[in-house]
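Asks: Turn this into a structure:
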Amino acid sequence: MSERIREKLSILADAAKYDVSCASSGSNRKNTNGGIGDTGNGICHSYTEDGRCVSLLKILLTNFCIYDCQFCVSRKSNDVKRAAFTVDEVVELTMNFYRRNYIEGLFLSSGIFKNADYTMERMLSIVKKLRQEQRFNGYIHLKTIPGASEELVTEAGLYADRMSINLEMPTEQGLKTVAPEKSHAEVEKELGLVRNKTLQYESERGVIKSVPRFVPAGQSTQMVIGATPENDKEVLRTADRFYKDFSLKRVYYSGYIPIQNNTGLLPLIGTPPPVIRENRLYQSDWLMRFYGFSVHEIVNDEHPDLELDIDPKLSWALRNIHQFPVDINTADYRLILRVPGIGIQSAKKIVSARQFGKLRSHQLRQLGIAYNRAQHFIRCADSPFSLGEQDAGRVRQILLQESQSKWRPKDTAQLSLF
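Replies: Below is the predicted model:
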């Protein structure tokens, strides 16, 4: 690798670290043509279900940008070193790193130079060359450019596994404050285009076998949290609406990271948000997507912000202590799933196991639930009859004391999800 390419890679890989929406799932692009790579179980920056830690080449095509978004390190007024890859340089880097087993895929984003279509054309050229000329079948996540033409976005969807476009701020008002040249309407237009094209291709596939796959891993978006003063209720309501309206696979929450900023504009809330707030938002998002919780159950006018010392599932349970205890041996799956300390797999095991007899506390422990937490909210065959007389404040105090004794002070931000 030449020194010039090495320097570009250093600059543009560092600039890409602020975009957290780079996990993947749901794509099943297979290597059937004797090409290179295979999407397989997906690419992400964490561990897959089979325990593998996987990685991808995460870079910007360029950090030049015509916009001056105050929260972005690549904004045009920021005094940073600029660089740009050519189309062939990105293709060559991806293939060389893949052959050396450094990566399993590509995450490609970019600043906007000249205009949206000019930038999108070059990103499209990269993914086309990888798929058609290099016969690369690995995972590709492509960030689309706000304002790019429908034709370019549609064609890109035929080559990318996942596409995403950043919502940036949770509300239009917040976005206009820090990025007046952008709008949520542009983002919604592209998300709607990808959603409609996906449905169109799926319906055609039922009639025509040779219809190509269009964005098989779906689309996602990202919100910056803490740069503008939206509360958690506004953040989660926005996420909920975009999940429903655009069939998103994921919404990512990126805590605002202070960058060089001479305007004094950011952050508007005074200090950057704690990492634990970002963690609580992800936990709430999980409850909405997989646990059957509605957004107004988690946050509402009375409780507009998530509690930082306890997770949102436990917070909901303590606010609704009258709905407990849940009888493990008679309650339906949906109610069992709402018990703090019981996850999706454990709830399924409980429903399956109780067909063979009433479950007792020692059996629940064997099924893998967090019994020390769940015991305050359930009734099983050997539970005391007074269990339903629990006081929410007392339960909260007990669980907090257990958490503090289990974790060192510096680790309290890493409490288990549920």
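Asks: C-alpha from now on. contacts and neighbour counts both.
Replies: OK.
Asks: Pick out the residue closest to the middle of this protein.
Replies: The C-alpha lying nearest the average C-alpha coordinate of the chain belongs to residue 252 (Cα atoms, centre = their mean; 3.5 Å).
Asks: ok, the closest residue in space to residue 305 that isn't next to it in sequence - contacts?
Replies: What sits nearest to residue 305 in space, not counting adjacent residues and going by Cα to Cα, 6 or more residues apart in numbering, is residue 232, at 4.8 Å. Residues near residue 232 by Cα atoms under 8 Å, 6 or more residues apart in numbering: 281, 299, 304, 305, 306.
Asks: Let me see the contact set for the second one.
Replies: Just to be clear, that refers to residue 299. By Cα under 8 Å, 6+ apart, the neighbours of residue 299 are 232, 233, 236, 305, 306.
Asks: Which one of those is nearest to residue 62?
Replies: residue 236 (31.5 Å; Cα to Cα).
Asks: Would you check that the closest one makes contact with residue 283?
Replies: No: using Cα atoms under 8 Å, residue 236 is not in contact with residue 283, being 11.0 Å away.
Asks: Who has more neighbours out of the two?
Replies: residue 236 (25 against 17; other Cα atoms under 10 Å).
Asks: What helix or strand is that one located in?
Replies: helix 232-246 (DSSP states H and E).
Asks: so after that helix, what's the next helix or strand?
Replies: Counting by DSSP H and E, the element that comes right after helix 232-246 along the chain is strand 250-255.
Asks: on that earlier part again, which among the contacts of residue 232 gets closest to residue 55?
Replies: Distances from residue 55 to those, taken by Cα to Cα, are shortest for residue 281, at 24.3 Å.
Asks: With adjacent residues omitted, what lies nearest to that closest one?
Replies: residue 253 (7.2 Å).
Asks: so what's that neighbour up against?
Replies: Contacts of residue 253 (Cα under 8 Å, 6+ apart): 20, 222, 223, 224, 225, 278, 281, 282.
Asks: Report the two of those separated the most.
Replies: 20 and 281 (14.1 Å).
Asks: neighbour count winner among the two?
Replies: Taking neighbours as other Cα under 10 Å, residue 20 and residue 281 compare with residue 281 leading, 22 against 16.
Asks: Pull out the buried residues from the helix or strand where the more buried one lies.
Replies: Assigned by DSSP H and E, residue 281 belongs to helix 275-290. Across helix 275-290, burial judged by 16 or more other Cα atoms under 10 Å covers 276, 277, 278, 279, 280, 281, 282, 283, 284, 285, 287, 288.
Asks: Could you also give me the structure for this second sequence? I'd like to compare it with the first:
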Amino acid sequence: MNFERIKEKLSILADAAKYDVSCSSSGSNRENKGKGLGDSSGMGICHSYTEDGRCISLLKILLTNHCIFDCAYCVTRKSNDIKRAAFKVQEVVDLTINFYRRNYIEGLFLSSGIFKDPDYTMERLIQVAKKLRLEENFNGYIHLKSIPGASDELMQEAGLYADRLSVNIEIPTVSGLKLLAPDKNHEDFMKPMRKVKNEIIRNREEKKFLKSTPKYAPAGQSTQMIVGATGETDRDIMYTATYFYKKYEMKRVYYSGYVPVSSDPRLPALTSAVPMLRENRLYQTDWLLRFYGFDVRELLNEDHKNLDVDIDPKLSWALRNLQHFPVDINKAEKQMLARIPGVGLKSVQKIINARKYRSLNWEHLKNIGVALNRARYFITCNSREWEKRDLTSEKIKNLILRNSSSKFAKNHSPQLSIFES
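Replies: So this is what the prediction gives:
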């Protein structure tokens, strides 16, 4: 083996893979029964996070950065003058095993540029996973990036060896895809997603009757959208994400701020990358939709097409819907408690458990972990009744921003009374 050449390939293909953020490993439960190598049960060289919040490491590389397509936003587009490289299947297998034995990684995230055609590329990705599972007896986490346009047969086989599969939708709208990636067909993205969803459902049903049914993509599937390469609003992005969650049972949708890695007149003339804060607001919205019971139309609609940059989406919703507040913390139902700014799901459960034994006051809520700098404008408790003053949405927002302006101000300045107007 030419170690210098392998090192050079690793440098090129690991760097090219860094723009793909859809590599979470939460959700898999592939176990090692004592005869193999590795274990992805309860776990997930990129950092990712498991379902219980632990940080893990994945070898994150492309099989190749050669590509037959010329997508305007992609660093590996065929017209880009960059250094090209490609791993052999066995080289990826050897790298994964060697890094695992050295405790550098706990799994593999493998994507690829498309060379020759989608099926040829997908076959090679599957060969890597198959060799790891069957020849190396590797039980660690494997995430394969599905290739748009790959056949149903290959997608069915891929799920037998991978813990998670994903197809990056890339651009949130069909019109945006046509503009920036005219060689690609929107249906080519949908086809493998449908196959994976249907196979997961079929596998789930078969397991009810036959426990020995082989696992199929136990960590589900995910996708990624590039944010800011075209003119989509936050509403466009989140409506698309909601569609994928409902239609294809996605485990996760990832949002990746556009990075200007290519020069193309179709791309926005950004002097810097899309602000990370926009990404953060999209992820917060995604969280509210999946876990807090919000409907996307409550957060983003015709009158509110983009998320507020200076405040989080739950607070933004509350300020636009003050008719629902104040909420009596000792009487409100679980769903309404979860809608109070500054109250997380863990705090909701603690409140429900604690108020069985006594009425809660401000001190209790503080000890529970409620962020009173936000929540206090939206709740009442037994310490003192809410006094209706001229606390408009704008005044509440300004008070919250003022109180949150810096840690120093919070720790060393006197707190404003919730009854100040």
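Asks: what's the distance between the residue nearest to the centre of structure 1 and residue 64 of structure 1?
Replies: 24 Å (Cα to Cα, to the nearest Å).
Asks: Over to residue 147 of structure 1?
Replies: Distance from residue 147 of structure 1 to residue 64 of structure 1, by Cα to Cα: 17 Å.
Asks: just residue 291 of structure 1 next, same as before
Replies: Residue 291 of structure 1 is 42 Å from residue 64 of structure 1, by Cα to Cα.
Asks: Compare these two (neighbour count), which wins?
Replies: residue 64 (20 against 17).
Asks: if I line the two up, what does that one land on in structure 2?
Replies: Aligned by TM-score structural alignment, residue 64 of structure 1 pairs with residue 66 of structure 2.
Asks: Which strand or helix spans the counterpart of residue 398 of structure 1 in structure 2?
Replies: Alignment note (TM-score structural alignment): residue 398 of structure 1 maps to residue 399 of structure 2. Assigned by DSSP H and E, residue 399 of structure 2 belongs to helix 393-403.
Asks: Which helix in structure 2 has the most residues?
Replies: Ordering each helix of structure 2 by length in residues (DSSP state H) puts helix 186-209 first.
Asks: how much does that helix stray from structure 1?
Replies: Superposed on structure 1, helix 186-209 of structure 2 shows a mean distance to its aligned partners of 1.0 Å (mean Cα distance after the TM-score superposition for structure 1).
Asks: Now do the same for the residue nearest to residue 305 of structure 1: its match in structure 2.
Replies: Looks like residue 232 of structure 1 aligns to residue 234 there (TM-score structural alignment).
Asks: Could you measure from that match over to residue 169 of structure 2?
Replies: The value you get for residue 234 of structure 2 to residue 169 of structure 2, if Cα to Cα is used, is 16 Å.
Asks: got a list of what the counterpart of residue 17 of structure 1 in structure 2 touches?
Replies: In structure 2, residue 17 of structure 1 lines up with residue 18, judged by TM-score structural alignment. Residue 18 of structure 2 makes contact with residue 60, according to Cα under 8 Å, 6+ apart.
Asks: A strand includes residue 18 of structure 2, no?
Replies: No: counting by DSSP: H, G, I helix; E, B strand; the rest coil, residue 18 of structure 2 is not part of a strand but helix.
Asks: quick one: it from residue 229 of structure 2, how far?
Replies: Applying Cα to Cα to residue 18 of structure 2 and residue 229 of structure 2 gives a distance of 17 Å.
Asks: Repeat that for residue 378 of structure 2.
Replies: Relative to residue 229 of structure 2, and taking Cα to Cα, residue 378 of structure 2 is found at 37 Å.
Asks: what ranges do the strands span in structure 2?
Replies: Assigned by DSSP state E, the strands in structure 2 fall at 46-49, 55-62, 107-111, 141-145, 164-166, 221-227, 252-257, 327-328, 379-380.
Asks: Which one of the ones you listed lies nearest to residue 356 of structure 2?
Replies: Short answer: strand 327-328, nearest of the strands of structure 2 by Cα to Cα, at 14.4 Å.
Asks: How about residues contacting that closest one?
Replies: Contacts of strand 327-328 of structure 2 (Cα under 8 Å, 6+ apart): 336, 337, 340, 378, 379, 380, 381.
Asks: That one vs structure 1, average distance?
Replies: Mean for strand 327-328 of structure 2 is 0.6 Å (mean Cα distance after the TM-score superposition for structure 1).
Asks: matching residues in structure 1 for that strand?
Replies: Taking TM-score structural alignment, strand 327-328 of structure 2 hits residues 326-327 over in structure 1.
Asks: what's the spacing between that stretch and its chain's center?
Replies: Offset of stretch 326-327 of structure 1 from its chain centre (Cα atoms, centre = their mean, to the nearest Å): 32 Å.
Asks: How about stretch 368-385 of structure 2?
Replies: 31 Å.
Asks: Show me which residues of that stretch are buried.
Replies: Buried-residue list, stretch 368-385 of structure 2, by 16+ other Cα under 10 Å: 368-381.
Asks: Buried ones in the helix holding residue 399 of structure 2, by neighbour count?
Replies: Buried residues in helix 393-403 of structure 2 (16+ other Cα under 10 Å): 396, 397, 399, 400, 403.
Asks: From residue 391 of structure 2, how far out is the third one?
Replies: From residue 399 of structure 2 across to residue 391 of structure 2, the span is 10 Å (Cα to Cα).
Asks: Look up how far residue 212 of structure 1 lies from residue 308 of structure 1.
Replies: Distance from residue 308 of structure 1 to residue 212 of structure 1, by Cα to Cα: 45 Å.
Asks: next one: residue 388 of structure 1
Replies: Counting by Cα to Cα - residue 388 of structure 1 and residue 212 of structure 1 are separated by 56 Å.
Asks: And the two? Which one has more around it.
Replies: Legend: neighbour count by other Cα under 10 Å for residue 388 of structure 1 and residue 212, higher for residue 388 (17 against 14).
Asks: what range in structure 1 does stretch 205-217 of structure 2 sit on?
Replies: Mapping stretch 205-217 of structure 2 onto structure 1 (TM-score structural alignment) gives residues 203-215.
Asks: and the matching stretch, how far from the chain's centre?
Replies: With Cα atoms, centre = their mean, you get 27 Å for stretch 203-215 of structure 1.
Asks: buried set for that stretch?
Replies: Neighbour-count burial for stretch 203-215 of structure 1, counted by 16+ other Cα under 10 Å, picks out 213, 214, 215.
Asks: Then stretch 1-16 of structure 1?
Replies: Buried, per 16+ other Cα under 10 Å, within stretch 1-16 of structure 1: 5, 8, 9, 11, 12, 13, 15, 16.
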